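> Using only what follows, build the 3D model:
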Amino acid sequence: MSFFVSMVQYLDIMSRTDRLFQLMQALRDLPPPATAQVLAQETGVSERTIYRDIDSLRALGAVIDGEAGFGFTLIEDATLPPLGFGPEEIEALVVGLKEVMEVGDPSLAQAAKSALTKLKSRLPEGQAHRLKHAVLSAKRFYEPPEITIDAGVLRQAAWEERRVGFDYADAAGNRTTRSVDPLSIVFLQFTHCLLAFCHLRQDYRAFRLDRMRNLTLTDQFFRPRRIPMLREYSARLKQEGQTSANPRA
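This next block holds a predicted model:
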């Protein structure tokens, strides 16, 4: 009898462990904050079980923001066990980080290098070996144009949804002073560009970082509109790209 009791207890522990892993993955995959109702549907358990499992994950060291009636957001924490990655995921991580090391500004390139080193130290031995000797890589044989502003300050302004100002020279060399709401920095073909809403033109614009000078932060904020503004601008760029690629246009 004790054998069967122990087996039932073992299976219950394994089932609970698997359920906690599923909940962690659901918290990573679902748009935050994820409500208990949505998490219950995703994992196939009751909402009451979700609340208990959230408490269990928090007790194990997971940092999960939120509460009942509002939703939950998983904040990755260094105290959590190392994550496992599939072979293709490892290759994707390597090529992505090495691409940033090639084209990112100095601080971002150093951050990518540091992230790659941390991944190697946190992964299981077999996966760390695959990461070190990945098949895919990234290499560019040209230097992107020199960025003459502090791109880190610009990134932080975008995160804080803070308006910035700078002097700008267009392709013809004409200079203007701009006040913009920074939305995102993207690497387009050969250079870094800031996607922003320009208050001088009263429209969305893309600005090359190598043509920007005298970046200044203002005390004006545009939160919480960065994400919807970026979606709107991205949709417009996508539509314009499709139109220009259409031979009938």
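
> drop to CA atoms for contacts and neighbour counts, all remaining ones
Will do.

> How many residues are close by D203?
Applying other Cα atoms under 10 Å, we find 11 residues neighbouring D203.

> got the contact list for it?
Shown in contact with D203 (Cα atoms under 8 Å, 6 or more residues apart in numbering): F197.

> if I look at it, how far off is F197?
6 Å (Cα to Cα, to the nearest Å).

> which residues are in contact with both of these two?
With Cα under 8 Å, 6+ apart as the test, D203 and F197 reach no residue in common.

> The structure of the following sequence is requested for comparison with the preceding one:
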Amino acid sequence: MARSERLLSLLQVLRRYRRPVRGQALAEELGVSIRTLYRDIASLQAQGAMIEGEPGVGYVMKPGFMLPPMMFRSEELDALVLGMRWVADRCDKTLSDGALSALAKIAAVLPTELRRELEESSLLVGAPLKRHAYKVSSDLLRAAVRAERKLDITYMDSSGAVSQRIVWPFALVYFDQARVLMCWCELRADFRNFRSDRILSVEEMEERYPKRRSTLLREWRKANHAASRTILPESDSIAS
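Below you'll find the model as predicted:
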């Protein structure tokens, strides 16, 4: 293992622990000698890593230390480029601009060799099969999910029937051909998924829904597993 990869692995291991962990345990997990471990910790501390502790006592890393992008492996850079390009091509302007800005920030702090590798990446995103027109801003939907606000939506299903719903949005799912708002629907008293291109109008309500979105997501996963269902972008069962 190259030294840079070994240092990255040590940082990742330390991040998992909230309490001091003995050097010998770290050395065994990483497959290095205790002397090598001590040298690596000293090297990381010299580079600014907030690692506290000493031999015989244990080591712990303070929260908030950011891994320098220069320590990204080639496959990690490939994943970043492909993911950012997908978002830039498939998502609304806010997320698209955010993806391109984040990619530029990463490129700016990479060493020359890795920056060239990022800029010359051959991983490309193909054109979507079909682009839908959206009457409702995805910014508004994401904001409601973050704020855990109820939404009053007017929805048209695949047969053309229009209904009014009060929903608790807790996730927004991006497919190649659709975006799906995952909600608890007060009308149906159950989980329902709504294609955002079929939402005719939406109003964010002042009232917050009574559960945390993380709780709703856990409950949805549990119900989804029990019923052997999945999220589909094209189905009459998406909202009924």
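
> What segments of structure 2 are helices?
With helices called from DSSP state H, structure 2 shows them at 3-15, 23-30, 34-46, 74-90, 93-109, 112-119, 138-147, 213-227.

> Quick check, E186 of structure 2 in contact with P169.
No. Applying Cα atoms under 8 Å, one finds E186 of structure 2 not in contact with P169, separated by 11.2 Å.

> higher neighbour count, those two?
For E186 of structure 2 versus P169, neighbours defined as other Cα under 10 Å are more numerous around P169 (30 against 14).

> Now whichever residue in structure 1 pairs up with that one. Nearest residue, chain neighbours left out?
Using TM-score structural alignment, the partner of P169 of structure 2 in structure 1 is P182. Sequence neighbours aside, A196 is the residue nearest to P182 of structure 1 in space, at 4.5 Å (criterion: Cα to Cα, 6 or more residues apart in numbering).

> Would you enumerate the residues in contact with the corresponding residue of structure 2 for that neighbour?
Using TM-score structural alignment, the equivalent of A196 of structure 1 in structure 2 is C183. Residues in contact with C183 of structure 2 (Cα under 8 Å, 6+ apart) are 167-171, 191-194.

> for H192 of structure 1, same thing?
Taking Cα under 8 Å, 6+ apart, we find H192 of structure 1 in contact with 185-186, 208-210.

> Please indicate which of those are buried?
Buried members of the contacts of H192 of structure 1, counted by 16 or more other Cα atoms under 10 Å: 185, 208-210.

> can you redo those as a markdown table with distance to G126 of structure 1?
Shown next, in a markdown table, are these (distance: Cα to Cα, whole Å):
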| residue | distance to G126 of structure 1 |
| --- | --- |
| I185 | 35 |
| R208 | 42 |
| L209 | 40 |
| D210 | 42 |
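
> Which ones among these map onto strands?
Among the buried ones among the contacts of H192 of structure 1, the members falling in strands are 185, 208 (criterion: DSSP state E).

> Closest one of the buried ones among the contacts of H192 of structure 1 to V8 of structure 1?
The nearest member of those to V8 of structure 1, counting by Cα to Cα, is I185 at 53.9 Å.

> E88 of structure 1: neighbour count?
Count around E88 of structure 1 with other Cα under 10 Å applied: 11.

> any idea how far the counterpart of it in structure 2 lies from S121 of structure 2?
Counting by TM-score structural alignment, E88 of structure 1 corresponds to E75 in structure 2. To S121 of structure 2, E75 of structure 2 is 11 Å away according to Cα to Cα.

> M205 of structure 2 too?
Taken as Cα to Cα, the span from M205 of structure 2 to S121 of structure 2 is 44 Å.
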